Structure formats: structure tokens, C-alpha cells
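J.: structure for this input, please:
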Amino acid sequence: MLRWKIPSVLVLSLALGCAPKKEEAENKNQEAGQSQPPPPADPDPTPLPPAPVEEKQVVLLETFFIRTLHQDVLEAAATLPVGTVITVRKDATLVHHPYRMTNGQTAVSITGFLPIHRIMQIPAGYEMELPPERLQQLLHLPGGLFVSGRVAVP
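T.: Reported below is the predicted structural model:
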């Protein structure tokens, strides 16, 4: 009978709080120079919004072909009339891909081509040729949109 009382007393003393408390154990760890690991990061943090893109507006002073890159050659995609307003990223760099001329041959431009960021405005009278749906379609071409580097503004 005595044999059963000793384990019972041990269990009872642990249950009554004779064992060290969790806070005391944590304090002892911190005093000993042991730091607790940081709490786990939120598994699904809200993504930060993208940084705003700095761009410059360019008003076309002449008619320009806009081109899209297809198999390493810039192919004509549409013609933008005089007065069209486009935007080009300020950090955009000129590309010097060959382009296809109207006679079907390819050439390399001395001025290069700039990627177009957005087409902002088409002059009045051209809405039928370039409706908003067509402009959106052009802006989402897989090869991107490019305009002659001659439009670059210093």
C-alpha cells in the first residue's frame, strides 16, 4: 500500500504546482543568454503594391508605325497618327532589333526603338480606326509594343 502512495504524492505535487512554471522556465532561459525563436511569420502576408512607374508623355509629331517583337524581328502592328499621346517609361532603354520594312526586307534602325508603356490618347477623327478595344489589344501583344527612338524626349 505504501508503494502506491509515493507515486500518488509525486503526481499530486506536480499537479498542485510544485513543478517550475512555464514563465519561470522562459525567464531562466533568457537569463542564461538563450533567446526564444521569433514567432513564425504570417504564412500569407498581404503583398505590397507595386512601386509607381515613372513615365514621360510623348506627343507624336509625325505618323509612326508601332511594332511588336515577333521571332526577333519588330513587325508593324499599327500606325499611330500625328497628335497621338503615348507614355514611355523613364527608365526605358532603346532596343536595336531588326525591323521589317514595308517591302518585306529587314533593316536595323540607327535610332533604335523604345517600348511603349501606354497609349493615352488618339486624336479626334481616328477613333474608328483605333477604337479603345483595339488599343487594349495592341498593348497586350505578347511581343510588346515599340515605337521609333526618334520620339525620345531628352
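
J.: only C-alpha atoms for contact and neighbour calcs from this point on.
T.: Will do.

J.: can you report how many residues lie near the nearest residue in space to residue 135 that is not next to it in sequence?
T.: In space, not counting the residues next to it along the chain, residue 135 is nearest to residue 119; the distance is 7.1 Å by Cα to Cα, 6 or more residues apart in numbering. The tally of other residues near residue 119 (other Cα atoms under 10 Å) stands at 20.

J.: one more, so I can put them side by side:
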Amino acid sequence: MIPDKVDREAHIQTVETMLSHLRRKGYKLTPQRRAVVTVLAQDRSHPHVSEIIARARSLSPRISASTVYYTLAMLKEENLIREIEFYNADNRYDTNVSDHLNLICMACGKIEDYEGTVPVSARTVAETTGFRPVRMRFESYGYCKRCVRKGGK
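T.: As a prediction, the model looks like this:
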């Protein structure tokens, strides 16, 4: 069940929770996988894959791009991360796996999580329509504080 109010910290994956989950599921915790997990767990900016590859290589210099892509797919399948897909930009990755509002800046591309009340709860959708949501995605497009101060829209 998706809560009406998001407890941001309760839904953000840490290095320890991610590695523990993978260990329980029987995955090998290679240095490369640990590097990708560490990068994601320590980055709240919703990085795109090229950023993840670059940062993972600083921790594990011989990591290949295909290993990063495979690890991202595995983490997504295990519901440890969310992939934010765009049709006209690189996909981004989020360790906050709750249903929450993403604020997306149209000028600089920054994505941040809104910590207030979710626009509509899964419970409300289910009760009023009979539809049973599994996952909900909320996005708001506009301009971040920094871009507004710099003369953005």
C-alpha cells in the first residue's frame, strides 16, 4: 500500500540495505557491484548512467559499462532503485523507491524529490476506481530555485 505522506528517509536505500538484500537473494557481491551500489546510495541527484559509470570507475577502475548496465537492471528488478525514463533525455536512477513527486528542472535537468503529500494515494485510486496500482510515478516540470535566480522562466 502506498502512503498518502511520503517518509523520504524510510524509502531511500543505503549501501548496507542494498548489499544485504542482494546477499539474501544469493547475488555475488563483486567489487564492481559494490562500486555501483555505493555510487547510487551516496548520490541523491538522480544520476544518469554516464555519471554512474564515471563515479564507479573511481572506486573500481576496471569496471565496464556493460557491468554497470547489468547491475542497474538487477537493482531495478530487485526494486532497490527506480529508473526515471525520458523519451528525449538520458534515463536517471533514484534510490528513493517510494511513490513520490519528482521535481524536474527544464533548464538544468536537476531532479529533486518533493517531500510533501503525494498528489493522490494508491489507496484513493483503488477505492474510487477499482484499479489496483502497483507503482505510481509523479513528476512536475518547471524551473529549480537556482535557474529561477539566474533569470530562468
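
J.: can you calculate the TM-score here?
T.: Their TM-score after superposition, calculated using TM-score structural alignment, normalised by the length of structure 2, is reported as 0.22; 55 aligned residues with a Cα RMSD of 4.6 Å.

J.: the residue nearest to residue 135 of structure 1 and residue 85 touch, don't they?
T.: Yes - proximity of residue 119 of structure 1 to residue 85 meets the contact threshold set by Cα atoms under 8 Å, at 6.3 Å.

J.: gap between the residue nearest to residue 135 of structure 1 and residue 25 of structure 1?
T.: As judged by Cα to Cα, to the nearest Å, residue 119 of structure 1 and residue 25 of structure 1 stand 65 Å apart.

J.: now residue 133 of structure 1
T.: 67 Å.

J.: residue 115 of structure 1 and residue 29 of structure 1: what is the separation?
T.: Distance of residue 115 of structure 1 to residue 29 of structure 1, computed by Cα to Cα: 59 Å.

J.: who's more crowded, those two?
T.: Taking residue 115 of structure 1 and residue 29 together and counting by other Cα under 10 Å, residue 115 has the greater number of neighbours (21 against 13).

J.: number of residues surrounding the closest residue to the more buried one other than its chain neighbours?
T.: Leaving aside its sequence neighbours, residue 115 of structure 1 sits nearest to residue 146 (Cα to Cα, 6+ apart; 4.3 Å). When counting by other Cα under 10 Å, one arrives at 25 neighbours for residue 146 of structure 1.

J.: swap in residue 15 of structure 1?
T.: Residue 15 of structure 1 has 10 neighbours, counted by other Cα under 10 Å.

J.: report the separation between it and residue 66 of structure 1.
T.: Summarising the geometry, the distance separating residue 15 of structure 1 from residue 66 of structure 1, computed by Cα to Cα, is 80 Å.

J.: equivalent analysis for residue 146 of structure 1, please.
T.: Shown here: residue 146 of structure 1 relative to residue 66 of structure 1, a distance of 6 Å by Cα to Cα.

J.: I'd say residue 39 of structure 2 and residue 55 touch.
T.: Yes - with contacts counted by Cα under 8 Å, residue 39 of structure 2 reaches residue 55, the gap being 6.4 Å.

J.: longest helix in structure 1, please.
T.: Secondary structure assigned by DSSP state H gives helix 2-15 as the longest helix of structure 1.

J.: doesn't residue 103 of structure 2 lie inside a strand?
T.: Yes - under DSSP: H, G, I helix; E, B strand; the rest coil, residue 103 of structure 2 sits within a strand.

J.: next structured bit after the lengthiest helix in structure 2?
T.: Of all the segments of type helix in structure 2, defined by DSSP H, the longest one is helix 65-77. Stepping forward along the backbone from helix 65-77 of structure 2, the first helix or strand reached (DSSP states H and E) is strand 82-84.

J.: isn't residue 71 of structure 2 right next to residue 38, touching?
T.: No - using Cα under 8 Å, residue 71 of structure 2 and residue 38 do not qualify as a contacting pair, with a distance of 11.9 Å.
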